[in-house]
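Engineer: coords below, sequence missing:
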């Protein structure tokens, strides 16, 4: 007789023995066992539903909400996040502190390689230079502009600067930054921040230093939602300061 058949028969014999034992108990004892089992199951359900991982607990403050995107400039998942959430970030720019950091590979000799090639490294540097030299609204618009034609990064950097800066920012300044040691320093600091945040997938989003949502082929860990309205609600609920944008009252 096959082993699995013997095991199945043994399990059935044990089940019927316990069933017969239970049926022979007085009615009041059977009711006690049933009630005890129901209480145990109900308690486990309550504990499960009320449990919140530490990373999902919202930090509420009267200061600007820190919004961090950990991305790769030529990654389709980064494009997904930036194009989807850029309008929200612009609407809430008065109550957020937005930064973009990058995911790449750094060797012991401080050499950096990017998953999508050297052009991605240049695109990362362009975005870091814009971040260091411009307002966050200009940065968000620059990310939005480049992501619309992600396949053209870094060649579309100059055109995006011209479209967004109203001549207040010159492409020559960004290009000089990208080719300088400053861009390398910005890149290394960005990678340090990414490692500190334990962000390994593009695109990973953090609010106030805590994981909020990630897109890596599909959405992961987005317990508060994964659309514009969800991000508005998440940011507004973490901000307890004055002068909330109108979106905070109309979207919650």
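Structural biologist: Nice, thanks for sending it over. Being a predicted model, the structure only gives us computed values, none of them experimental. Residues are numbered from 1 along each chain as shown.

Engineer: use CA for all of it now, contacts and neighbours both
Structural biologist: Will do.

Engineer: you'd agree residue 101 is up against residue 194?
Structural biologist: Yes - with contacts counted by C-alpha atoms under 8 Å, residue 101 reaches residue 194, the gap being 6.3 Å.

Engineer: so what's the closest residue to residue 193 other than its chain neighbours up against?
Structural biologist: For residue 193, ignoring the flanking residues on the chain, the nearest one in space by C-alpha to C-alpha, 6 or more residues apart in numbering is residue 101 at 7.1 Å. Each residue near residue 101 by C-alpha atoms under 8 Å, 6 or more residues apart in numbering is listed here: 68, 69, 70, 71, 190, 191, 193, 194.

Engineer: dropping in the other structure now:
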């Protein structure tokens, strides 16, 4: 009987989104110190998404703050998320890349991180090269446009329930009204999930 329940009628998951740049130390710290640890506790309660920050250019491309190598790094991580949509998998891969962000987009780094997280590097490489790279460029363009539409310009910006929640910038946490620790984010998620559940039950 329960299998017949349409998920759209259940309490919705809480939107949790991290906006990052692949070659940014603040993104590394943000993912390591906050996002990954929180996800251990709330992965089944959230709808998680990684989005990337850049600027769309006049020739319909994307410009990245740390140059073309960052754009390629962003694309590699987006391909990982596309091919392996379980956040536990692609977040682990992205964190692995971020730990050595200065080496991005090294093929050896991507191969090592893919191996560590059970990904097929051949599939990642195909995602990057299919249609002469147009497919992965479009993934990046859409992701950058999403960040722009949300008004996000700083890596790393954490958004919860479609609102800015906390920003890691210049090695410091800023604009974190409800705290910047793992327990604060987890508590926020649980509170919002409870509110969603209460609304569902009414």
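Structural biologist: All right, it came through fine. The model shown is predicted, which means the values in this text are computed figures rather than measured ones.

Engineer: Fetch the TM-score of the aligned pair.
Structural biologist: With the length set by TM-score structural alignment, normalised by the length of the second structure, the two chains reach a TM-score of 0.84; 179 aligned residues with a C-alpha RMSD of 1.6 Å.

Engineer: what's next to the biggest helix by length in the second structure, contact-wise?
Structural biologist: Identified as the longest helix of the second structure according to DSSP state H is helix 182-201. Residues from elsewhere that reach helix 182-201 of the second structure, judged by C-alpha under 8 Å, 6+ apart: 9-14, 33-35, 37-38, 41-42, 45-46, 160, 178-179.

Engineer: burial measure for the alignment partner in the second structure of residue 138 of the first structure, as a count.
Structural biologist: Using TM-score structural alignment, the equivalent of residue 138 of the first structure in the second structure is residue 89. Using other C-alpha atoms under 10 Å, residue 89 of the second structure has 17 other residues around it.

Engineer: Same check on residue 222 of the first structure?
Structural biologist: Per other C-alpha under 10 Å, the neighbour tally for residue 222 of the first structure reads 16.

Engineer: next one: residue 97 of the first structure
Structural biologist: The number of residues packed near residue 97 of the first structure is 17, by other C-alpha under 10 Å.

Engineer: so it, which of the three states?
Structural biologist: Under the three-state scheme (DSSP: H, G, I helix; E, B strand; the rest coil), residue 97 of the first structure adopts strand.

Engineer: Now do the contacts for the spatially most central residue of the second structure.
Structural biologist: Central residue of the second structure (C-alpha atoms, centre = their mean): residue 50, 1.6 Å from the mean position. Residues near residue 50 of the second structure by C-alpha under 8 Å, 6+ apart: 17, 18, 19, 20.

Engineer: gap between the residue mapped onto it from the first structure and residue 143 of the first structure?
Structural biologist: The alignment partner of residue 50 of the second structure in the first structure, by TM-score structural alignment, is residue 100. Between residue 100 of the first structure and residue 143 of the first structure the computed distance is 9 Å (C-alpha to C-alpha, to the nearest Å).

Engineer: Just the helices from the second structure, written as ranges.
Structural biologist: Counting by DSSP H, the helices of the second structure are 25-30, 36-42, 68-83, 87-99, 107-116, 121-129, 134-149, 182-201.

Engineer: Superpose on the first structure and give me the mean offset of the fourth one.
Structural biologist: The reference is to helix 87-99 of the second structure. Its matched residues in the first structure lie on average 1.2 Å from helix 87-99 of the second structure after superposition (mean C-alpha distance after the TM-score superposition for the first structure).

Engineer: Residue 63 of the first structure corresponds to which position in the second structure?
Structural biologist: Aligned partner of residue 63 of the first structure by TM-score structural alignment: residue 12.

Engineer: Run a quick neighbour tally on residue 158 of the second structure.
Structural biologist: The burial count for residue 158 of the second structure: 27, using other C-alpha under 10 Å.

Engineer: Pull the contacting residues for the aligned residue in the first structure for it.
Structural biologist: Here residue 158 of the second structure is matched to residue 205 in the first structure, going by TM-score structural alignment. Neighbouring residues of residue 205 of the first structure by C-alpha under 8 Å, 6+ apart: 67, 68, 69, 70, 211, 212, 213, 214.
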